[in-house]
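# The sequence and its predicted three-dimensional model are supplied below.
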Amino acid sequence: MPRRTRATAVAVLLLLAGCSSDGGDGDGAEGAAGVGDPYFPKAGNGGYDVTHYELTLDYAPGTRHLTGTAVITARATQQLASYHLDLQGLDVEQVTVDGEPARTSRAGQELTVRPASGLSTGRVFRTTVRYSGTPQTITDPDSSEEGWLPTADGAVALGEPVGSMAWFPGSHHPSDKAMYDLRVTVPEGLTAVSNGELVSEKASGKGRRTFVWHTGEPMASYLAMLAVGKFEVRRTAGRVPAYVAVDTTQVAASRAVVGRLGDVLDWSAYNFGPYPFRSTGVVVGRAGDAGYALETQNRPFFPGPPDLSTFVHELAHQWFGDSVTPRTWRDMWLNEGFATYAEWLWSEDHDGDTAQEIFDAVYAGDYYEDAEDNEAVWAFAPGDPPDADRISDPPVYLRGALVVHRIRQLLGDDAFYDFVQGWTGEHRHLVVDSGQLKAYLEKLAPDDDWDGVWEQWVYGKPKPSI
């Protein structure tokens, strides 16, 4: 996730059954309006599992008008008379289910869909939503902004934690990953960059150009990204093809760090296991396009030229967060702790401070120059942020990294790297929680005190003793 102070996370009970109510137009019940995340209770939806999004978009930067059609393929996990989609703002013009018109209603971010007939458990169905309007910028509980962010020459769409509902309808919770195909048309002279691989790019008439992107590995919707603007694009072939798009005003300033993409990915793969996706790359916009960098899948986004440490952090997220995804927002320390620890390992391997030295500085309160900043590291446990506006606070990042180093201390170096590569390999493209990590370690090293690590370092608020 981005380097910013925002917040959001605590346990999430996956309520895949909704209230029992008469569906009226079909047998079954209503799918739950949310999966029970206590930070974002309306995020995601119950009663079905999305497998694929097909999005067709047309964007006019001059008027900030977006026209879209979303075809959402899902499998019913219960009998459904109705179900919900997350969509913030935008005007819904038509909804069909398997080609038949469906009735709908709106309440806040919830779009309720009532098919002409009920959906049986296990049925695969397609919901088509036609919509349009001016997509919204969403302000998070910590005052950071996401969703649809207008830029000087286009826009960037960023989704963590719930911003993707500003530009397409869906089940917007990390526990529901899916594949994506995106077709976006923009004015000629602009480039539209998204996740995955560029399938085609061609003129579409009337001064417009269409870009088609395909993401063939499961992706949480908060990692979906779209950037529209004037970019210098560099494409490289190889074992992992790369697509790098840099705002034309940022090319010179970004060259040194972005040019190390291959080095950072090779180092990461050596430490964390094989790269988990079919392609890679980065997008560099302008400073001010967003208030943070974000680990959007395959292609992290940076608002202006990144520094090397942040570059390493967001690319490490391709393993920790993007491939191995948190089941709930309470589990976000699994993303940020490992990505922050990747920075420490990079420093250690490149003649900087060792991970142990950084650990000691954080623990002793010498990491930041300001004493209040050092005290803030111990404000709460990394696995238990107090509310939604704290999930991106220092404890999630730095105390999360302390947990990872404690694991390394207990396992020893050789076993630690075996653990990391085993964890990312066994859970590739899956969703996980803190309990699964603990169970994995207990199986790997049953004689170590993992109960103590979790009680003191993951869930204990006071500074643990060493």
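Here it is on my side, so go on.
# all contacts plus neighbour counts: C-alpha atoms, from now on.
OK.
# Just give the number of residues close to the nearest residue to residue 249 once chain neighbours are set aside.
Spatial nearest neighbour of residue 249, chain neighbours left out: residue 286 (7.6 Å); criterion: C-alpha to C-alpha, 6 or more residues apart in numbering. Burial of residue 286 is recorded as 17 neighbouring residues (other C-alpha atoms under 10 Å).
# Residue 286 contacts residue 250, correct?
Yes. Assessed by C-alpha atoms under 8 Å, residue 286 is found in contact with residue 250 at 6.8 Å.
# Give the residues shared as contacts by those two.
304, 305 (C-alpha atoms under 8 Å, 6 or more residues apart in numbering).
# ok, back up a step: who are the contact partners of the residue nearest to residue 249?
Residues counted as contacts of residue 286 (C-alpha under 8 Å, 6+ apart) are 247, 249, 250, 303, 304, 305.
# In strands, which of those fall?
Members of these lying in strands (criterion: DSSP state E): 247, 303.
# Which of the contacts of residue 286 sits closest to residue 183?
Nearest to residue 183 among the contacts of residue 286, counting by C-alpha to C-alpha, is residue 247 at 21.1 Å.
# And the closest one, how close does it get to residue 120?
Separation of residue 247 from residue 120 (C-alpha to C-alpha, to the nearest Å): 48 Å.
# same question, residue 108
The value you get for residue 108 to residue 120, if C-alpha to C-alpha is used, is 27 Å.
# Just to be sure, residue 96 is in a helix?
No. In this structure, residue 96 is strand, not part of a helix, as judged by DSSP: H, G, I helix; E, B strand; the rest coil.
# Second structure for comparison follows:
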Amino acid sequence: MRPMLGRTVAVTAAVLTVVLGIQAGAQAAPTPGSPGIGDVYYPEYGNGGYDVGHYDIRLRYYPDTDRLTGTTTILATATQDLSAVNLDFALATQSVRVNNRAATFTRQSDHELVVTPARPITKGSQVTIVVQYDDIPSQVVASGFTSWNRTADGALAVNEPEIAWWWYPSNDHPTDKASFDVSVLVPDGVEVISNGTPTRWAQQALVDWDRWSWRQERPQATYLTFLAIGDFDTYRDTSADGSPIVTAYNTRLDATTAAAARASVERSDEIIDWAAGKFGPYAFTARGGVVTGINDQGFALETQTRPVYDGVSFTRGSNNSLVVHELAHQWFGDSVALGQWKDIWLNEGFASYAQWLWSEDQNEGTADEIADYVYSVAHPASDPFWQVLPGDPGPARLFHNAVYDRGALTVHHLRKLVGDEDFFAILAAWTSTNRDGDGTTPEFQALAEKISGVDLDGFLQTWLYTPGRPDLGISTLSVPSEPKSWHLIEAAGQQAHRH
């Protein structure tokens, strides 16, 4: 609500100042929100001064030219008095309105849009920002690259950590999650798959044009919001809890690759239920997966509720382990997001370790056997792999193998040091305490120490922050400072969300 100051109130205040001798303090003028949210790796990503609650994204896409037109409405709350706000966005912008009034806008950089509203925004007030745009995303370069991927039959908006810039304006950092409505108009015969629950399935809106609409009710990070536009064989089902299951396979896949992809991704519902038994309840209300054409993107990504896999991942047969990895991210990375991008091991180390747990349960190799192979064979002591620090890899090595494999080794040896009972209690407490929020490595350490009663400084320093292969013969585990007790576990699980 905006404060209202009528003439009578103003006069009364002036009289009181004179009669009572009150010194009227100068009110601080509104200032622009910061162009970054404070990430140590990406200081210009995200923005300060507001918190987004919801994105409404309405698009029209022309596959023959890759033209994208759109209107995105952002509902936010001001966290300070604002004279201007920044949006992370790279496409050509036609107009911006803030709280029903036309706003001016300028480019601060190729992915930073500065918006000046007609009236200042007061702290705590609700803010509505409407941005209209029109561009060819595959031709837009920001920070030296483009993340929008035009394919033979459509396009993919799938990448990490940058993708939103090329299709909707946002506060682009995992710590500012929001709910989403995504609605896309495409020519007949073209499909649009996104996150969450379908609310409009190929409904004709114009002659030869259909509208597809998706809703994500749970808080979602901007980079986990995706579009897959093209020609897909799509399957719909319902899980035991009533959640919609949507899986889609690009029709350009050859028959054997498509079969291997289906043999993997169609097990997603089963794998989610298995993971819930390890990590705690599944946080979302939809399930599924999307498989693109071979080498359409070259990687898989844990897009929330519906991971996207490149078809190349299934050219040698089924790949259930990859599906486990991306679905484990629904807990580690999606429901519990990163507080800082340097904490990426909290995503990739735990998702990789989930693959080891699945292997153990499927009798395809125990976690001990896999850990021994990774430590001794895959990465001998002379391997430069051991010089990369998973707890602080640096932006250039954010997705280095060490973040995944050494991160998983860290998780495995934590399990061995604290024991299975405490280990799985830590995982359950971490995912429940930070559900729909985010977390950092120091916060994880504090929770693990509270539950186990063990000082983990030396252990985590060795595995996450020290170059070289850790010596398994030297214990880095300190003696518990006090006996463990179950009330500590219960208190950890009930700790209030920080974000």
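All right, it came through fine. Treat the numbers as computed from the prediction; the structure is a model and nothing was measured.
# hang on, the earlier thing: looking only at neighbour counts, state which of residue 247 and residue 120 of the first structure leads.
Legend: neighbour count by other C-alpha under 10 Å for residue 247 of the first structure and residue 120, higher for residue 247 (21 against 18).
# Can you tell me the closest non-neighbouring residue to the more buried one?
residue 231 (4.3 Å).
# is it true that residue 94 of the second structure lies in a strand?
Yes. Under three-state DSSP, residue 94 of the second structure falls within a strand.
# Quick check: it vs residue 341 of the second structure, distance?
Distance from residue 94 of the second structure to residue 341 of the second structure, by C-alpha to C-alpha: 32 Å.
# Would you mind telling me which of those two has more residues around it?
Higher neighbour count among residue 94 of the second structure and residue 341: residue 341, with 23 against 13, using other C-alpha under 10 Å.
# That one and residue 39 touch, don't they?
Yes. Assessed by C-alpha under 8 Å, residue 341 of the second structure is found in contact with residue 39 at 6.9 Å.
# Contacts only, for residue 279 of the second structure.
331, 424, 427, 428, 431.
# mind redoing it with 10 Å?
Contact partners of residue 279 of the second structure, counting by C-alpha atoms under 10 Å, 6 or more residues apart in numbering, are 328, 331-332, 354, 424-432.
# SS state for the closest residue to residue 172 of the first structure other than its chain neighbours?
Among residues not flanking residue 172 of the first structure along the chain, residue 44 sits closest, at 4.5 Å (C-alpha to C-alpha, 6+ apart). Secondary structure, three-state DSSP: residue 44 of the first structure is coil.
# Give me the neighbour count for residue 9 of the second structure.
Residue 9 of the second structure: 11 neighbours (other C-alpha under 10 Å).
# What's it aligned with over in the first structure?
Using TM-score structural alignment, residue 9 of the second structure has no partner in the first structure.
# and what of residue 447 of the second structure?
Taking TM-score structural alignment for the superposition, residue 447 of the second structure sits opposite residue 440 in the first structure.
# so what's that match up against?
419, 422, 423, 426, 434, 446.
# Which of the residues you listed sits closest to residue 166 of the first structure?
residue 434 (29.3 Å).
# Hmm, the closest one is touching residue 324, no?
No. Judged on C-alpha atoms under 10 Å, residue 434 of the first structure makes no contact with residue 324 at a distance of 11.9 Å.
# what do these two both touch?
Counting by C-alpha under 10 Å, 6+ apart, the residues touching both residue 434 of the first structure and residue 324 are residue 334.
# who has more neighbours, these two?
residue 324 (24 against 19).
# What's that one aligned with over in the second structure?
Aligning on TM-score structural alignment places residue 324 of the first structure opposite residue 336 in the second structure.
# And for its match, nearest residue in space, chain neighbours not counted?
In space, residue 336 of the second structure is closest to residue 438, 4.8 Å off (C-alpha to C-alpha, 6+ apart).
# The first structure: which residue goes with the one you found?
Using TM-score structural alignment, residue 438 of the second structure pairs with residue 431 in the first structure.
# Tell me where the stretch 151-300 of the second structure has helices.
Along the stretch 151-300 of the second structure, counting by DSSP state H, counting those that start in this stretch, helices occupy 255-265, 268-279.
# could those go into TSV alongside distance to residue 103 of the second structure?
Formatted as TSV, those follow (distance: least, C-alpha to C-alpha, whole Å):
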stretch	distance to residue 103 of the second structure
helix 255-265	46
helix 268-279	45
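# Among these, which comes closest to residue 13 of the second structure?
helix 268-279 (58.0 Å).
# From what I see, the residue nearest to residue 247 of the first structure and residue 189 are in contact.
Yes. Between residue 231 of the first structure and residue 189 there is a contact under C-alpha under 10 Å: 9.4 Å.
# who's more crowded, these two?
Between residue 231 of the first structure and residue 189, residue 231 has the larger neighbour count (other C-alpha under 10 Å), namely 23 against 11.
# Tell me the residue in the second structure aligned with that one.
So, by TM-score structural alignment, residue 231 of the first structure is matched to residue 232.
# if I pick the nearest residue to residue 165 of the first structure once chain neighbours are set aside, what's in contact with it?
Distance criterion C-alpha to C-alpha, 6+ apart; nearest residue to residue 165 of the first structure, sequence neighbours excluded, is residue 87 at 4.7 Å. With contacts defined as C-alpha under 10 Å, 6+ apart, residue 87 of the first structure is in contact with 106-111, 162-172.
# Show me the subset of these that the second structure keeps too.
Contacts conserved in the second structure for the contacts of residue 87 of the first structure, using both residues aligned by TM-score structural alignment, their matches' C-alpha atoms under 10 Å: 106, 108-111, 163-172.
# would you list every one of the helices in the stretch 351-499 of the second structure?
367-373, 401-418, 420-433, 441-452, 457-465, 486-494.
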